[in-house]
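>>> I'll drop the sequence and a predicted model, then ask my questions.
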Amino acid sequence: MELTLEELNKTIMEMRTKGRLTEALNLAEQGLLVALENDNYKHGLDLFYQKILIHHALGDTLSMVSHIYDYEACCQQYGTTKDFMNYYLVMSLIYDLVGVREKTVEMTKKSIEYATQLKDIKMLVRCHSNLCYLEVENGCYKEALEAALIARKYNHMLAKSLPELAKLQDIRINNNLADVYILEGDFAMGQALLDHTLNSDIIENHNREKVAALFGYGFLYEHQQQLEEAVAYYKQAIALAQSYGDNQIAKKVMRMLLNVLYQLDYRDEIFDVQRAYIELTEKMSADNLLQQVMNLEFNRQKEKLEKRALYDPLTGVLNRHFLDVELHDWLKDARTYQQFVGVIVLDIDYFKAYNDRYGHLFGDMVLQLLATGIRDFIRNQEAVIVRYGGDEFIVCLRHHTKQFIYDFIKALHGYLLTLKLEQQNDSYPLKISLGACVNDLHNYEYLQLFKQADRNLYKAKNNGRANFVISSL
């Protein structure tokens, strides 16, 4: 099934590259259902991402926004670095569509940070191309040119492995770069780039990119004061955008068209375009996209504040405040459902030596590696991770079978001993000592379970470290 979903993801990307968007959307929706039914969140998140990008290519902003809540929740619960990179790109597209420029730039740069870390060439091309467009909108033409040239450099690399996708990205880069040259007064270069787009053998399959090129020609002729030619191209861009329902782009080009019509004093046409513009604005206001996006941003900021109160900023796991505020209810639920509870206390052997020898930043990376390792291992269990302090972590696990908890703790310790911090061609394996206490369906007092687990931790250390001791209470 995983192989099938992997192939499906590849097929959908190829369809998107060829402009077969409706077919790609149907496949993405079917594949996403299969992935979620099989708890395959790795490929499910890829399919979710592709689905949202297809809606963007189709100009269906309303569907993009309606899906983003569920997509964000899946990323938060199951996402990897790659998924967060994709998520920030999607958010940059949404913020751009509703005109929140500052957030668009912020999201784009976050996606670039992740793409650089992952050396993801596809994303580096797309994000730097988008950044070129954003810098043009901000009036920063030098920065826009730099972003476009970086995108082009990565696109040459992309062409070696994905030539068709690189051809599409080349069109996008040229469209954005043409605006830079037009605004700088180099009309010949701007037209050459736009000519390259409209003469491409794939442009007829990509409406959004063709609209951008037609708009670019209108922009070019307007800046050369060839206003009637500008009107013709703006009208073509609007008609094509409306043909596939891209209201955001249609509205943007209408504003440009009205400006030219005013200069020409074409009063009858001004009236017709103004009426269409007002009708489109009213329709888009009814969709209330901006309010939905702002609600999303408000909820995200609210969650950040709540998370800051309960989560350790370095490792991203729960902090000691959770033990005081939330753990009582967690244990109460375990008692209600007659689940066994295991309290695990673990730390890194000789952690102080890491800090003393390699520095505190190295020590921080070790702690982050350990926290990530624990999080990955307990992902599908009813468990919580707490950073108790320094290098000491607590894991609370509940399950209906006592033997499962015993086996799980042993497996967790074995897995943690496989963790290594890779740094400048050197490898630093972690040595972890672990103590645990499992209850007997009667004792749900955290302090008693913790004290026994903590005593077991020190027994493990006395037994030679990199060891574990488990007992019942």
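Okay, I see it.
>>> can we go C-alpha only for contacts and neighbour counts from here?
OK.
>>> Strands along the protein, start to end?
Taking DSSP state E as the test, the strands found in the chain are 340-348, 383-389, 392-399, 420-423, 426-429, 432-438, 468-472.
>>> Out of the ones you listed, flag the one nearest Gln117.
strand 420-423 (14.2 Å; C-alpha to C-alpha).
>>> Nearest the middle, which residue of the chain would you pick?
Computing the C-alpha centroid of the chain and ranking residues by C-alpha atoms, centre = their mean puts Tyr87 first, at 1.9 Å.
>>> check contacts around that residue.
Counting by C-alpha atoms under 8 Å, 6 or more residues apart in numbering, Tyr87 makes contact with Tyr49, Tyr71, Glu72, Cys75, Ser111.
>>> Pasting the second one now:
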Amino acid sequence: MTTVDLKTLQQEVSLLRAEGKYKETIEACYNLLNWATELNDYKAMLTAHINSAASFYCIGAIEEAFQSIESYDEICIKYGDEADALHLYNVLFLLYDYNKDYEKAKETLSKSIELGMKLEKFNIVSNGYSNLSHVCLAEGNYLDALAMASKGLEMAKLHEPQSRILELRVTLNIAQAYIGLGNQGTSKQLIDEIVHDPILDSFIREKSQAFILQGNWLSKQKLYKEAFESYSYAKELVESYNDVYLLKVIQEERSNICEKMQDIQLGYKVQKEYISLLNEINERELALTALKLDVTHNLSLIEKKANTDYLTGLYNRNHLETVTNDWLRQAYENDESIVCIVFDIDNFKSINDKYGHLFGDEVIKEVARTCSSKIDDNEMIGRYGGDEFVIVLKNTTLDKGKNRAEKLEKMIRNLQIDRDGSMISITSSIGVTSNSNGSILTFNELFHEADVGLYRAKKKGKNQIYVTS
């Protein structure tokens, strides 16, 4: 894949997410991340992680979203810029708000506001204060909610070009804070200004929130008939963009108002609508659970395919390198020994030349099946390429590694592979080495030492083991 192909894949990820195709986005992000890692393109890695996190959030897979954000943060610290940090804070806030972890949500928003001020991105600063106000409202802290929303309005007015909807979003929080503080006059004045603002015709979500807020105000004044009408209009608006969870809130309010008006017939009708909505929510949540399971399953298949050798089903070179590097790092910290065994099939080219490449593939698969059947939990086997295999052993000694290699050599020597009724025997040459008490820290170094041992075993006549230390 080229850099141009990588840019195309990044655009595909962004488009899929914008279209709400979250399952496809997550899978595309996984592919993007693999290619970005291959090309050391850190911006593309950030794109993959942030879109993956946002998509996981949208399907309710919060734990997976946090994992993506942690990976994003690690790369962002080393290679990201301030704009990348802002993306991080935006998604982190959503996750903390979802979990009702309001303290961390406020910490994240404070960082976003500070950075937004530095970059003079007043729309981001305004949204940050608006979200802080939202958190304070959720906590019932109306004074702080009012203070944060007022600062958000100041920042919205500094944004260029001027954005009326940006100002209205913050004003909604100001009005709600005044209702909480019992200031009905000021809150009514603000609500009247908002609901009559023509710009809301282009922003249906904000328009529905304005009429919900109006219904809230009217209900507190015991103007139940007017409140019911306001909530009913909000319901029509929300139905147009099908936010079932906001509809649930509206239907609960409409039901409460029917009870206060003692209108049994209307209350019965609203309750029927409410029950129908609950069934829809239940079906949607079941579908969401199924989607999460499907995404997890598909990612497992993609990951397995990415880490698996197509011919043998063993781990491939990339996975061997990734896991061994982790093992070597842990071994260095814990003063443990890692042993590497590298082996190949003697005279494999002659086998291919004499019997054909298809039989050669069968020989490789049979060796893989035989050797992998004896792998323990603290061991990993993979195909490095061609007829060359690697076994890495955790927390073991070089002597034990040599004993393991001797058993391996015997297993391969005892193999009888059928070729049109004739049984073909094979032998192997094996190199063994260790991480030399922590002095070797990468798979490439470890493999090289064992591969040198394999070369020397070949030079000494094949069908034997050579240990390097």
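All right, it came through fine. These figures come from a predicted structure and were not determined experimentally.
>>> rewinding a little: may I see the strands of structure 1 organised as TSV, with mean neighbour count added?
Formatted as TSV, the strands of structure 1 follow (neighbours: other C-alpha atoms under 10 Å):
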stretch	mean neighbour count
strand 340-348	26
strand 383-389	20
strand 392-399	22
strand 420-423	13
strand 426-429	12
strand 432-438	28
strand 468-472	19
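>>> so which of the ones you listed comes closest to Arg308 of structure 1?
Per C-alpha to C-alpha, nearest to Arg308 of structure 1 of the strands of structure 1: strand 383-389, 13.7 Å.
>>> and that closest one, which stretch of structure 2?
Following TM-score structural alignment, strand 383-389 of structure 1 has no partner segment in structure 2.
>>> Run through who's touching that strand.
312, 317-320, 322-323, 374-375, 393-398.
>>> returning to what we had before: alignment lookup: the residue nearest to the centre of structure 1 to structure 2.
Checking TM-score structural alignment: Tyr87 of structure 1 goes with Val91.
>>> Next, work out how far apart its match and Glu193 of structure 2 are.
32 Å (C-alpha to C-alpha, to the nearest Å).
>>> now swap in Ser133 of structure 2 and tell me
From Ser133 of structure 2 over to Glu193 of structure 2 (counting by C-alpha to C-alpha), the distance is 20 Å.
>>> Give me the range in structure 1 that stretch 205-223 of structure 2 lines up against.
Using TM-score structural alignment, the partner range for stretch 205-223 of structure 2 is residues 208-226.
>>> Give me the distance from the matching stretch to the chain's centre.
Taking C-alpha atoms, centre = their mean, to the nearest Å, one finds stretch 208-226 of structure 1 lying 32 Å from the centre of the chain it belongs to.
>>> Which positions within that stretch qualify as buried?
Within stretch 208-226 of structure 1, the residues that count as buried by 16 or more other C-alpha atoms under 10 Å are 208-222.
>>> Between the strands of structure 1, which one is closest to Ile270 of structure 1.
When the strands of structure 1 are compared by C-alpha to C-alpha, strand 383-389 sits nearest Ile270 of structure 1, at 62.7 Å.
>>> Taking strand 392-399 as reference, get the angle to the closest one.
Counting by axes from the mean of the first three to the mean of the last three C-alpha atoms, to 10 degrees, strand 383-389 of structure 1 points 160 degrees away from the direction of strand 392-399.
>>> No further questions, thank you.
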